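sequence plus the predicted model coming up.
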Amino acid sequence: MGDGEHWTEIDGLQALWRSTHDTSREIEVMTVHDTRENPVPDVTFPPGTDLADARERQPEWELLWDKIRREFWHEYNPAARRTRAIDRRRH
């Protein structure tokens, strides 16, 4: 895995993505691997495919796209990390 690349997995789908540091296209989706019982072939997206484009191409993977977005914001939003840390200390 290269610098800044992340794996996100949900329901047998594994996506490789990275932050682009480009405010107009924040998340670049690179590939999705399916480990389910009847997998679909792996999908490799063209370079520069952002999360919105990937969502349009594979709308049935909505849960995966939503989880990537959450993980992105958790990783790149310090306020979200602090809020979660505070919430954990309260319990």
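Great, that's in hand.

could you use CA atoms for every contact and neighbour count after this?
Will do.

is it true that residue 8 touches residue 30?
No. Contact criterion C-alpha atoms under 8 Å: residue 8 and residue 30 do not qualify, at 11.6 Å.

what do those two both touch?
Residues touching both residue 8 and residue 30 (C-alpha atoms under 8 Å, 6 or more residues apart in numbering): 15, 16, 17.

assign the first one to helix, strand or coil.
Under DSSP: H, G, I helix; E, B strand; the rest coil, residue 15 falls in the strand class.

structure B:
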Amino acid sequence: MWRTEVDGLRVTWRLVQHHLIAIIAVDNASDASPVASFCPSNYPDLALARELLPELTRLWDAVRHEFWTKLIPPMSLAARQRVLA
């Protein structure tokens, strides 16, 4: 389970089979009051969450960035230098 925070909002999400992102809930980071929550049998993926809550674009972008950073970590400086050599 992962949490990403942007603009005072925190989204809880997890990876499911085939590297899909399942959005579990969105809360206010300051007091944990719910903004949106979803049923476990029907967690939206990131694309559907964007459609359902388009005003949270910056939050969805941050989730996507964190997902890719975890799936494919950035190369170290030494590795980049070897690739460029």
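Looks like it came in fine. These numbers were taken from a predicted model, which means no experiment stands behind them.

so after superposing, what's the score?
Remark: TM-score between the superposed chains equals 0.76 [TM-score structural alignment, normalised by the length of structure 2]; 77 aligned residues with a C-alpha RMSD of 2.6 Å.

leaving out the residues flanking it, which one is nearest to the residue most central in space within structure 1?
Centre of structure 1 computed as the mean C-alpha position; nearest residue by C-alpha atoms, centre = their mean is residue 68, 2.4 Å away. Distances taken as C-alpha to C-alpha, 6 or more residues apart in numbering put residue 8 closest to residue 68 of structure 1, at 6.3 Å, once the chain neighbours are dropped.

contact partners for the counterpart of that neighbour in structure 2?
Structural alignment (TM-score structural alignment) places residue 8 of structure 1 against residue 4 in structure 2. Residues near residue 4 of structure 2 by C-alpha under 8 Å, 6+ apart: 10, 11, 12, 59, 62, 63, 66.

and the fifth one, what's its match in structure 1?
Using TM-score structural alignment, the equivalent of residue 62 of structure 2 in structure 1 is residue 67.

I'd like to know how many residues surround that match.
14 (other C-alpha atoms under 10 Å).

now the one 10 residues further on
Here the count is done by other C-alpha under 10 Å, and residue 77 of structure 1 has 11 residues near it.

now the shared contacts of residue 8 and residue 30 of structure 1 in JSON lines, with neighbour count and distance to residue 78 of structure 1?
Rendered in JSON lines, the data for those read as follows (neighbours: other C-alpha atoms under 10 Å; distance: C-alpha to C-alpha, whole Å):
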{"residue": "15", "neighbour count": "23", "distance to residue 78 of structure 1": "23"}
{"residue": "16", "neighbour count": "18", "distance to residue 78 of structure 1": "22"}
{"residue": "17", "neighbour count": "23", "distance to residue 78 of structure 1": "20"}
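
next, the mean deviation of the one helix or strand residue 49 of structure 2 maps to compared to structure 1.
Element membership of residue 49 of structure 2 [criterion: DSSP states H and E] is helix 46-52. Helix 46-52 of structure 2, aligned to structure 1 and superposed, deviates on average by 0.5 Å (mean C-alpha distance after the TM-score superposition for structure 1).
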